[in-house]
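Undergrad: need coordinates for the below:
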Amino acid sequence: MSTAATGAAGGVATGALSGIRVLELGTLIAGPYCGRLLGDMGADVIKIEAPDRPDPLRDWGQGGQKLFWRVHARNKRCISVDLRTDPGREIFLDLVRTADVVVESFRPGTLERWGIDYGVLSELNPRLILVRVSGYGQTGPYAARPGYASVAEGISGLRHLNGFPGEAPPRIALSLGDSLGGMFAFQGALAALYARERTGRGQVVDAALSEASLAIQESTVPDYHKTGHVRQASGTRLERVAPSNIYKSKDGRWVIIAANQDTLWMRLAAAMGRPELGTDPRYADHNARGDHQDELDEMIAAWAADHLADDLVAILNDFQVVTGPVNTVAEVMVDPQFRARELFVDHDDPSLGPDDEGYDPEPVKGVGVVPKLSDTAGGIRFGGASRPGAHTDEVLGEVLGYDAETLVRLHEAGTIA
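TA: Predicted coordinates:
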């Protein structure tokens, strides 16, 4: 384990991964999301960008505000080093000697072309863990293809399950495949760190967006293998899981009502003022309710339409029925549960000044660290540095001991920025 600290950018980390140093290579969402999760838990994450090609995510956001980056690059020190040059690679290899984890999300073969593949890295640092995030994984006939979240969701069958029968399968308004890939990469990094405590050796974590999108699909594979059943898109409900759907309230809001267990169904029947339905043979068990799913949806929809959404949720909670509204982000941010859990926290960028065009130097609200740990909780030490290379001199001076003269020489050569 390294003796990494977070440096001047954000004070000392106290999370579960405090003392772990991570080098992050790559751009956009999947690999950097893995790096973000590691940083959230206290790791010292050093993001390395090319001087002439910083991460395009820096320019993403709504209304001219470059906010996507601020949240996704939080807890990361950003340096600019040209890995396509020999001096740049030497800097990277010097950093590798101090690191615990390298996260990269280039197309497979890129590190090999640059001469910094895992064989080279592990010879310098046998304890190093290399987390590789790509569209299809490092092997197989599709390995060399570029991969994005949308295609990963499609080829894995995940997109096929979304939407309504007979309609084009839509995407959720997020890069879901990227986030899933990043989460599985994070999981792999943690497992490899744990294994290293026993073996003393690092290893390669090979995380693919397509496989992450496949891995969450419950029983679709065994269902097809054993019965030939191909699960289809089912709109707002799961087929034969009833009742569990969204229902429109009197004031036009959608409310989720999930009462697909026998006890929950009896509670819902009582809440609707029709307790006899709870033991009606047509609805009394899981299979019976599946057979009469349309009837149940029509019945519950008619009842829900007579109530305001807040009243509907209150009634159902009184009867201990699983329920909740379908919120917009505006409603989420004032929801008392999320506020009580302190999930919306400031992301500050101490590297910014009032003259940095296109960036707001004021703190930005974002979602906090999930999950919460009781003893070694993570946190947001600082938001993502909006200026590329904001911590180059700090990191190379602190971690590698480069003096001012060396830094000036590297800047003048264009190796760092």
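Undergrad: use CA for all of it now, contacts and neighbours both
TA: Fine.
Undergrad: which residue is nearest the middle of the chain?
TA: The structure's the chain has its C-alpha centroid closest to residue 179; by CA atoms, centre = their mean the separation is 3.7 Å.
Undergrad: what helix or strand does that residue sit in?
TA: Using DSSP states H and E, residue 179 sits within helix 176-199.
Undergrad: which parts of that helix are buried?
TA: For helix 176-199, the neighbour count (16 or more other CA atoms under 10 Å) marks 176-190, 192-193, 196 as buried.
Undergrad: one more, please, to line up against the first structure:
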Amino acid sequence: MQSENTGPLKGLRVIEMGQLIAGPFCGQLLGDMGADVVKIEPPGKGDPMRDWGRGEFHLWWEVVSRNKRSVSVNLRIPEGQALARKLIAKADILIENFRPGTLEKWGLSPEVLHAENPGLIIVRVSGYGQTGPYSDRAGFGGIGEAMGGWRHIVGDPDRAPSRMGVSIGDSLAATYGCLGALAALRHRDLTGEGQVVDSSLYESVLQVMESLVPEYVISGYVRERSGSKLPGIAPSNVYKCADGDYLIGANQDTVFGRLCQAMDRPELASDPRYATHVARGQNQVELDDLIEAWTQTLTIEQVEDKMLEHGIPAGRIYRAEEMLEDPHFAAREALVDVPHPRWPGLKMQNVFPKLSRTPGTIRSIAPQSVGQDNAAVYGELGLTGEDIAALAERKAI
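TA: Down below sits the predicted model:
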């Protein structure tokens, strides 16, 4: 598939040297917004993400590698490293998520790269960052989630710490890496200088932990696992209906008053146990029980009708099936068809966020073979077919 590139990053060249999730998701975000992303893969099997998925359905690759071109480079030999330097010398952004020190070992340190390309922005995603006593440790997303404070507070209080069903630590580090790259582009526009964006997994998680650390420092309060509710924020929970679960968030005073009206229990809004935000938090368990006793007498549709009637934030618990059937998803094109030779009928999440004047697009499917764009990309560097064949013979690509 091909569509017009209307994204705001059109004209920017990104070299993606990462594997698995964090680096490639950063590349996906930049590619979705119009950047030309050239993904470097090791010759042969390529990025392990090509094989991730359920059974034969390796569909994660199709999402995270859309809008990219694939070239093969053997970064472990000098000739491959020299070829990588040629690619990077003409790039605006380099993304890598190897263990700190790996680029340096390959002769691709920021100092070397900036000597050849002073305006280069280097996004380095790692478990613990490029400095500090833990910097040379291997780090995956789950480790960053644990160190950043996420895992301790996720799950039911009587169970071991749980995890989300997605690799949130990797995705957060990639997103902050992308944010840093865009900020660095602004600096480069003003000064011409490139720089290094240091995005660690654990610090990316730490950024979304709200007031967890200040609460402990000032009051000694330690957040613990609380299942589906947030301690002190009530009502805001998942409640059982006659035919399933439904999420209601009515913790603000006026919204709670409207919920009381919807339940035909207006007196609860002035009951001292529930009249204020603090009081509702202190009596959270009994208030949740009271609300669930009501929702269990109704179907999800009946509860939803009442929530809509009274202007109360609430919603169904969606799976993929519900997303595909929902008219709001369709109206906003949150999910789009992606014509694909191997996966007929393929749908995936659209580019986000939406920009009114320069919207991003899905312009091409993920590379279907390692190095499928070698001829095109290396040709842009001035290499001939004979040059490329010689590189392949010497196992540099």
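Undergrad: list the contacts of the helix holding residue 179 of structure 1.
TA: Residues outside helix 176-199 of structure 1 that contact it (CA atoms under 8 Å, 6 or more residues apart in numbering) are 29-35, 37-38, 101, 127, 129, 131-133, 148-150, 152-153, 202-203, 205-213.
Undergrad: ok, now with 6 Å
TA: Residues outside helix 176-199 of structure 1 that contact it (CA atoms under 6 Å, 6 or more residues apart in numbering) are 29-31, 33-34, 149, 153, 202, 205, 207, 209, 212-213.
Undergrad: so which two of those are the farthest from each other?
TA: 153 and 202 (30.3 Å; CA to CA).
Undergrad: which one of these two is surrounded by more residues?
TA: Using other CA atoms under 10 Å as the criterion, residue 153 of structure 1 and residue 202 rank with residue 153 on top: 25 against 20.
Undergrad: please say which position in structure 2 that one maps to.
TA: The alignment partner of residue 153 of structure 1 in structure 2, by TM-score structural alignment, is residue 145.
Undergrad: which residues does that match contact?
TA: 151, 169.
Undergrad: now it: how far from residue 28 of structure 2?
TA: The spacing between residue 145 of structure 2 and residue 28 of structure 2, counted by CA to CA, to the nearest Å, is 22 Å.
Undergrad: what's the burial count for the counterpart of residue 33 of structure 1 in structure 2?
TA: In structure 2, residue 33 of structure 1 lines up with residue 25, judged by TM-score structural alignment. Number of residues near residue 25 of structure 2 (other CA under 10 Å) recorded here: 25.
Undergrad: the helix holding residue 179 of structure 1 against structure 2, how far on average?
TA: With mean CA distance after the TM-score superposition for structure 1, helix 176-199 of structure 1 departs from structure 2 by a mean of 0.9 Å once superposed.
Undergrad: what is the corresponding segment of structure 2 for that helix?
TA: Counting by TM-score structural alignment, helix 176-199 of structure 1 corresponds to residues 168-191.
Undergrad: show only the entries of the contacts of helix 176-199 of structure 1 found in helices.
TA: If you go by DSSP state H, the contacts of helix 176-199 of structure 1 have 30-31, 33-34, 149, 153, 209, 212-213 in helices.
Undergrad: okay if I get these as TSV plus distance to residue 165 of structure 1?
TA: Below are these laid out as TSV (distance: CA to CA, whole Å):
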residue	distance to residue 165 of structure 1
30	30
31	34
33	33
34	34
149	23
153	18
209	25
212	24
213	21
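Undergrad: helix, strand or coil for residue 306 of structure 2?
TA: When classified by DSSP: H, G, I helix; E, B strand; the rest coil, residue 306 of structure 2 comes out as helix.
Undergrad: contacts only, for the closest residue to residue 198 of structure 2 other than its chain neighbours.
TA: Spatial nearest neighbour of residue 198 of structure 2, excluding adjacent residues (CA to CA, 6 or more residues apart in numbering): residue 124 at 5.2 Å. Contact partners of residue 124 of structure 2, counting by CA under 6 Å, 6+ apart, are 96-97, 197-198.
Undergrad: and which of the residues you listed is nearest residue 384 of structure 2?
TA: Using CA to CA, these come closest to residue 384 of structure 2 at residue 96, 27.6 Å.
Undergrad: and the equivalent of the closest one over in structure 1, how many neighbours does it have?
TA: When structure 1 is aligned by TM-score structural alignment, the residue opposite residue 96 of structure 2 is residue 104. Residue 104 of structure 1: 24 surrounding residues under other CA under 10 Å.
Undergrad: so residue 104 of structure 1 versus residue 271 of structure 1, what's the distance?
TA: Taking CA to CA, one finds residue 104 of structure 1 at 53 Å from residue 271 of structure 1.
Undergrad: again with residue 407 of structure 1
TA: 71 Å.
Undergrad: what of residue 260 of structure 1?
TA: For residue 260 of structure 1 relative to residue 271 of structure 1 (CA to CA), the value is 15 Å.
Undergrad: higher neighbour count, those two?
TA: When residue 260 of structure 1 and residue 271 are compared for neighbours, residue 260 comes out ahead with 22 against 18, by other CA under 10 Å.
Undergrad: helix/strand/coil for the more buried one?
TA: Secondary structure, three-state DSSP: residue 260 of structure 1 is coil.
Undergrad: that one pairs with which position in structure 2?
TA: Under TM-score structural alignment, residue 260 of structure 1 pairs with residue 251 in structure 2.
Undergrad: next one: residue 250 of structure 1
TA: So residue 250 of structure 1 corresponds to residue 242, using TM-score structural alignment.
Undergrad: over to residue 128 of structure 1?
TA: Using TM-score structural alignment, residue 128 of structure 1 pairs with residue 120 in structure 2.
Undergrad: neighbours of its match, how many?
TA: Neighbour tally, residue 120 of structure 2, other CA under 10 Å: 27.
Undergrad: doesn't residue 92 make contact with it?
TA: Yes. Using CA atoms under 6 Å, residue 120 of structure 2 is in contact with residue 92, at 5.2 Å.
Undergrad: on the three-state scheme, the residue with the largest distance to the centre of structure 2 is what?
TA: Centroid-distance maximum for structure 2: residue 267 at 43.9 Å, with CA atoms, centre = their mean. Judged by three-state DSSP, the three-state class of residue 267 of structure 2 is helix.
Undergrad: trace it over to structure 1, please.
TA: With TM-score structural alignment as the criterion, residue 267 of structure 2 matches residue 276.
Undergrad: name the nearest residue to its match, sequence neighbours excluded.
TA: residue 269 (7.3 Å).
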